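Asks: sequence first, then the predicted structure, then my questions.
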Amino acid sequence: MRADRLVAVLLLLQARGRVTAAELAQELEISLATARRDLEALSAAGIPVYPQPGRGGGWSLVGGARTDLSGLNAAESQALFLLLGPAGSAEPELTSALRKLIRALPATFRADAEAAARAIVSDAAGWGEPEHELPALVRSLRDAVVRRLKVRLAYTGKGKQTTERLVDPLGLVDKDGTWYLIADTEAGRRTFRVDRVASADVTDLPARRPDDFDLSAEWARVVTETERRRSLVSAVVLIDARFLPVLRSHFGRHCEVIAQDDGRVRARVAAHMARSIAEQLAGWGAMVEVVEPESVRTELARIGHELTERYANQPDPA
C-alpha cells in the first residue's frame, strides 16, 4: 500500500469532510475495491475514519480530526510544490505522488500549487549528453534507509585503503552532485562519500535508527564541523577593492571583509593550514599583501624561493 496514496486519502477527507469510496477511486485513479481497502486500513490503524451508511453517506474523519500535512496554508502549499516539482520531473514515483497530493488540496490552493509544481524543470544533463539517472548505488542505499536494513560497506578512505564495515544507514544527502551517506557504525556516527564506496551489500539485518534522528539537523552539524576543520588557520590580507570578488571566489565563505578604506580592502581568509592559504595567494604576486600571521608570510617566501631557484637562471628555449 502506497504511503503517498494514504496521505492523499487523508487530505481529501479533511478538505471535503466526507467522501464515498467511488469518489475516492475516481480522484486517485484507483479501483473501487482499492479505495475501500485504503479507507478500511486507515480505520484499522487507529485513524478516526468511519463510514456512514445510507443516502448522503460516505467516509469521514470523526470530530474534524486533522493530519500534519492537512494544516497547510496557501503559502506553505506553494513552497511544498516548488520543492517537489523539480524532483517530480526526475522520479516517476514522485510525479504520481505530486499529482495525488494536488488533487487532495483544498480547491482554493490547488491552482497555485499546480503552478508552483510546474514552475521549475530540472535538467541535469549537459548539452549533447545523455540524461543523468540516480546512480544505482544511491538507489540501493536509499532502499536500505527506507527499509531500515543494515548495509555492509567496502569503503576506500583518503589513504586509498579499503575497509569493510557494517553500518546502520540513516540518510542520504546530495551535495552539489556529490552524494553522502550518513550512518551509525560501531565507532560512532560517520559520513561516507558514496563515490568512495567500492561495494554496498544490503543485508536482512534490521538497522537501528534513533527516534529523534533528524537528517537535516545532522547534515547541518556535518557541514559546520567540516567548515570548521577547513578554516583552522586565518590570515589578514590587503588588496585593491576591485579584486575582492576574485578573492571571494577563491576562498568562498572563508573570506570576510574587516575594513575598507581608500579603495583598499582589509580581509580575513582561512584554510585548514598556513600552507594552503599561501598556495592560494601565491599566484596573486604583489597584488595581495599578507599582514599576518608570520606563518603564512613564511610559506609565501618559501614558495617564492622555490620558483626563483627553478626558473631565474634558466636559458630561454631555442
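Replies: Here it is on my side, so go on.
Asks: contacts and neighbour counts: CA atoms only from here.
Replies: Will do.
Asks: tell me where the stretch 201-318 of the chain has helices.
Replies: In the stretch 201-318 of the chain, the helices defined using DSSP state H, counting those that start in this stretch lie at 215-229, 244-251, 274-281, 294-311.
Asks: tell me the buried residues in the helix or strand hosting Leu94?
Replies: Using DSSP states H and E, Leu94 sits within helix 92-104. Of all the residues in helix 92-104, those buried under the rule 16 or more other C-alpha atoms under 10 Å are Leu94, Thr95, Ala97, Leu98, Lys100, Leu101, Ile102, Arg103, Ala104.
Asks: now the element after it, going C-ward?
Replies: Sequence-wise, the next helix or strand downstream of helix 92-104 (DSSP H and E) is helix 107-117.
Asks: second structure follows, compare the two:
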Amino acid sequence: MKSSRLVSILLLLQTRGRMTAADLAEELDVSVRTVYRDVEALSAAGVPLYGDAGHAGGYRLLDGYRTRLTGLTEGEAEALFLAGVPGPAAELGLGPVLAAAQLKVRAALPRELRTHADRISGRFHLDAPGWYADTDDTPYLPAVADAVWNARVLHVLYRRWREPTDVRRRLEPYGLAAYWTAYQQEFHDRLQRAEAVIRIAPGAVLTGPAARAAEVNGHTDTDGWTRATVPFESIDQAHDAFLRLGAAIEVLEPAELRDRIARTVAALARLYP
C-alpha cells in the first residue's frame, strides 16, 4: 500500500541518511518513477525532504528531523515485540540492550498500538529450542559476536578427535547476513535431487518440499486421490517419510523405492498376521 511505502521511505532516509531514487526503488521493490511520485507526496505533506543532483546526490531529510513510529500498523507493533527473543539476546550479552530498545520503541508508539504490543508480550512466549534436547552452552558467543561486529581477529584453542588434539587457530570472523539464507536454500536444493511419483489419499498430509511440490503439480484422479511428482533426498529418507502415512499413500515410481516400501510392509504383515 502507498501509505506504508511512504512511511518506509521516511524511515529509510531517517536511519540511513542520503539515498538515491534507485537505492530506494531497489529497497522497496518498486520502480524509480514510483519513488519520484512518493517523494513528491511526502514533500507535499510537509516532510522536510530534499534531493541533490549529481554523482553524489540523492534524497535526504533536513538535519535534525525525526519522526515518531506512527506508521506502524497494529500487526507490525505486535510482531515487533514477539520477535524480540530474549534467550539469544542474553547469550550475546545484549539482554539489557534489547530491553532498553523495546522500552524506547514502546514509548514512541501511539497509545492504541502500545496496548496491542503489551498484550502480545503478556500472552505469548516464543519457545524456540527443540524439545527433548539439551541446550548447548555458549560461554564464548559474546566474544565471537564482538569480534564480528568490530572486525577483530580471534585466537582460539580447540580440541579435536585426532592428533594433535589441541590446535591453535587464528580466525577472521565475518557476518554471514544474506549469504547464510542463500546457502541454506542451496543446501536444501542439493538434498532434494531425486523425484518420486506418488498418489495420496484425501486428507493425507505431506510435509516439507514434498508438500510444496504436490501443491504445485498435483492433480486429483477420479477416485479422489491426488497424483503428484515430489522431490526426496534419498531412498532411506523417502521410505521413512512415506511409510508414516501408511495406506494413505502409494508410491508409483521409482521402482526401487516402491519395492523397498513393499518389503517393509510385507515384513510388518508377517509380524502382525
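Replies: Sure thing, it's come through. None of the values given here were measured: they were computed from a predicted structure.
Asks: what's in contact with the helix holding Leu94 of the first structure?
Replies: Applying C-alpha atoms under 8 Å, 6 or more residues apart in numbering, the contact partners of helix 92-104 of the first structure are 4-5, 7-9, 11-12, 15, 27-28, 81, 84-85, 87-89, 110, 113-114.
Asks: among these, which lie within helices?
Replies: Among the contacts of helix 92-104 of the first structure, DSSP state H puts 4-5, 7-9, 11-12, 15, 27-28, 81, 84-85, 87-89, 110, 113-114 in helices.
Asks: narrow the residues you listed to just the buried residues.
Replies: Among these, those buried by neighbour count (16+ other C-alpha under 10 Å) are 5, 7-9, 11-12, 15, 28, 81, 84-85, 87-89, 110, 113-114.
Asks: just how off-centre is stretch 114-133 of the first structure within its chain?
Replies: 17 Å (C-alpha atoms, centre = their mean, to the nearest Å).
Asks: single out the most deeply packed of the helices of the stretch 201-318 of the first structure.
Replies: With neighbours taken as mean count of other C-alpha atoms under 10 Å, the helices of the stretch 201-318 of the first structure reach their highest mean count in helix 274-281, at a mean of 19.
Asks: quick one: that helix to helix 294-311, angle?
Replies: Relative orientation of helix 274-281 of the first structure versus helix 294-311 (axes from the mean of the first three to the mean of the last three C-alpha atoms, to 10 degrees): 60 degrees.
Asks: corresponding residues in the second structure for helix 274-281 of the first structure?
Replies: Per TM-score structural alignment, the counterpart of helix 274-281 of the first structure in the second structure is residues 235-242.
Asks: what lies in contact with that stretch?
Replies: The contact list for stretch 235-242 of the second structure (C-alpha under 8 Å, 6+ apart) reads Phe232, Ile249, Glu256, Leu257, Arg260, Ile261.
Asks: using the three-state scheme, assign Ala124 of the first structure.
Replies: Under DSSP: H, G, I helix; E, B strand; the rest coil, the three-state class of Ala124 of the first structure is coil.
Asks: can you give me the helices in the stretch 1-150 of the second structure?
Replies: All helices of the stretch 1-150 of the second structure, identified by DSSP H, counting those that start in this stretch, fall at 2-16, 21-28, 32-44, 74-82, 86-91, 95-108, 111-123, 141-149.
Asks: quick one, which of these is nearest to Arg66 of the second structure?
Replies: helix 2-16 (6.8 Å; C-alpha to C-alpha).
Asks: how far does that closest one sit from its chain's centre?
Replies: Relative to the chain's own centre, helix 2-16 of the second structure is displaced by 22 Å; criterion: C-alpha atoms, centre = their mean.
Asks: give the buried residues for it.
Replies: Neighbour counts using 16+ other C-alpha under 10 Å place Leu6, Val7, Ser8, Ile9, Leu10, Leu11, Leu12, Leu13, Gln14 of helix 2-16 of the second structure among the buried residues.
Asks: now Thr73 of the second structure: how far from Leu109 of the second structure?
Replies: According to C-alpha to C-alpha, to the nearest Å, Thr73 of the second structure stands 10 Å off from Leu109 of the second structure.
Asks: follow-up on the earlier one: among the helices of the stretch 1-150 of the second structure, which is nearest Val216 of the second structure?
Replies: For Val216 of the second structure, the closest of these is helix 21-28, at 28.0 Å, according to C-alpha to C-alpha.
Asks: quick one: work out the angle between that closest one and helix 32-44.
Replies: Going by the same axes, to 10 degrees, helix 21-28 of the second structure makes 100 degrees with helix 32-44.
Asks: output the contacting helices and strands for helix 21-28 of the second structure.
Replies: Other elements packing on helix 21-28 of the second structure under the criterion 3 or more C-alpha pairs under 8 Å, 6 or more residues apart in numbering; DSSP states H and E are helix 2-16, helix 32-44.
Asks: nearest residue to Arg297 of the first structure other than its sequence neighbours?
Replies: Val290 (6.5 Å; C-alpha to C-alpha, 6 or more residues apart in numbering).
Asks: quick one on the thing from earlier: what would the helices of the stretch 201-318 of the first structure look like in a markdown table with distance to Val145 of the first structure?
Replies: Listed next are those as a markdown table, based on distance: least, C-alpha to C-alpha, whole Å:
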| stretch | distance to Val145 of the first structure |
| --- | --- |
| helix 215-229 | 12 |
| helix 244-251 | 35 |
| helix 274-281 | 37 |
| helix 294-311 | 45 |
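Asks: count of residues packed around Asp146 of the second structure?
Replies: Neighbours of Asp146 of the second structure under the rule other C-alpha atoms under 10 Å: 15.
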